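K.L.:
please work out how this folds:
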Amino acid sequence: MRKMVLAALPLGLMTLTACGNKAEPEPETVEAPVLMKAGEWTLTRKTTGYNTPTVTPAEYQAALKQTSEDKSCIAVDAGGLPDPNALAGAEGKDCSYKDKLIHKGRLIATLACKAGKGTSEIALEGNFTADTLTLGSTMTRTEGGQPVLRTTHDLTGKRTGECAKG
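P.N.:
Okay, here's the model as predicted:
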């Protein structure tokens, strides 16, 4: 019994000395979260891809020349997520977030929307600051369970001020 106590003694001392020699860890600096500001935004969508089951090369080339600009009053929720309908633009309405990841100025999300006689699913990925955003978007419109249109866009935005009082 005496030998066992003596054998355990060095272990106990090593543990104590190891604990005493550790330097205090540096406190981690907490970065302020990047949050998009609600307000009046100008959103520009440049078509980068357009595909339907019957698209012709001429229709495809014409679609690639399309750029639209919308001014929207965008609400941002407490978690920093912008209004999904504003991000969807003309590609969907009554949209909701199907899934989302928002972290340090990065947004990765999928929107589920109504579109015409069917639905659209819009995948978004990109970066934002308090008053700018740059997202890539891929929309797939489905009618009767069949995909009928797929588009891709570069979506950029700039906050231009507060929303007009209505």
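K.L.:
every contact and neighbour count from this point should use C-alpha atoms.
P.N.:
Will do.
K.L.:
mind checking how far the most centrally placed residue in the chain is from Glu125?
P.N.:
Centroid-nearest residue in the chain, with C-alpha atoms, centre = their mean: Leu107, separated by 1.8 Å. Counting by C-alpha to C-alpha, to the nearest Å, the separation of Leu107 from Glu125 is 6 Å.
K.L.:
how about Cys113?
P.N.:
17 Å.
K.L.:
between these two, point out the one with more neighbours.
P.N.:
A side-by-side neighbour count of Cys113 and Glu125, using other C-alpha atoms under 10 Å, places Cys113 first with 23 against 18.
K.L.:
can you tell me, leaving aside adjacent residues, what's nearest to that one?
P.N.:
Cys95 (4.1 Å; C-alpha to C-alpha, 6 or more residues apart in numbering).
K.L.:
one more to put side by side:
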Amino acid sequence: MRGYWTFAALALAGCSAEQAPAPEQEDAPIVLKAGQWTLSRTITGYNTPDITAEDYARMVGTKTEAKLCIAVGKDGRPDADALARPEGKDCTYKDASIRKGRFIATLACKADGGTSELVLEGNYTPESLTLGSSMTKTVGGKAVLRTTHDLSGKRTGDCAAG
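P.N.:
Next up is the predicted model:
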């Protein structure tokens, strides 16, 4: 009978113990897809040391569109030059947090006799992105241009061969 009571006590102890919660499954990563993209950029702010009200009014609201083949690295970072153009070239990521549909990055670029730094922040899916962009261009240690943009993009297919 003693074996029965031991078994019953263990069974009851098992019932009263809390079960550990199942580990949460992490969502599949959201990764931008490489390929042919159409990027649209609208200037929302434009400032230089000597800008006139007329120049500001002429620049703000200007829209441009570019069709680009964008590569995406193994780290999920899209080509920095594609995101920076036309405000910089030979760009590198200073820092980036690109995960779960959120994109925050700082790019360092060369720009017409100086450098430009772009801060990008927004949301993305594998085939679209919507970012705010803030750029400061510096020549000879002095800021000569500051712009802000709304940047949106849509993947339109694979890149043409060649």
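K.L.:
sorry, back to before: which stretch of helix or strand covers the residue nearest to Cys113 of the first structure?
P.N.:
Per DSSP states H and E: Cys95 of the first structure is located in strand 93-103.
K.L.:
mind listing what's buried along that strand?
P.N.:
For strand 93-103 of the first structure, the neighbour count (16 or more other C-alpha atoms under 10 Å) marks 93, 95-97, 102 as buried.
K.L.:
please, where are all the strands along the first structure?
P.N.:
Using DSSP state E, the strands of the first structure run over 39-51, 67-74, 93-103, 106-115, 118-128, 132-143, 146-161.
K.L.:
select, out of those, the one closest to Glu31 of the first structure.
P.N.:
strand 93-103 (11.3 Å; C-alpha to C-alpha).
K.L.:
now the alignment partner in the second structure of Lys165 of the first structure: how far from Gln36 of the second structure?
P.N.:
Matched by TM-score structural alignment, Lys165 of the first structure corresponds to Ala161 in the second structure. Distance of Ala161 of the second structure to Gln36 of the second structure, computed by C-alpha to C-alpha: 11 Å.
K.L.:
neighbour count: the two, which is higher?
P.N.:
Ranked by neighbour count (other C-alpha under 10 Å), Ala161 of the second structure and Gln36 place Gln36 first, with 18 against 4.
K.L.:
spit out the contact partners of the nearest residue to that one once chain neighbours are set aside.
P.N.:
Once flanking residues are discounted, Gln36 of the second structure sits nearest to Cys69: 4.4 Å by C-alpha to C-alpha, 6+ apart. Contacts for Cys69 of the second structure (C-alpha atoms under 8 Å, 6 or more residues apart in numbering) come out as 34-37, 159.
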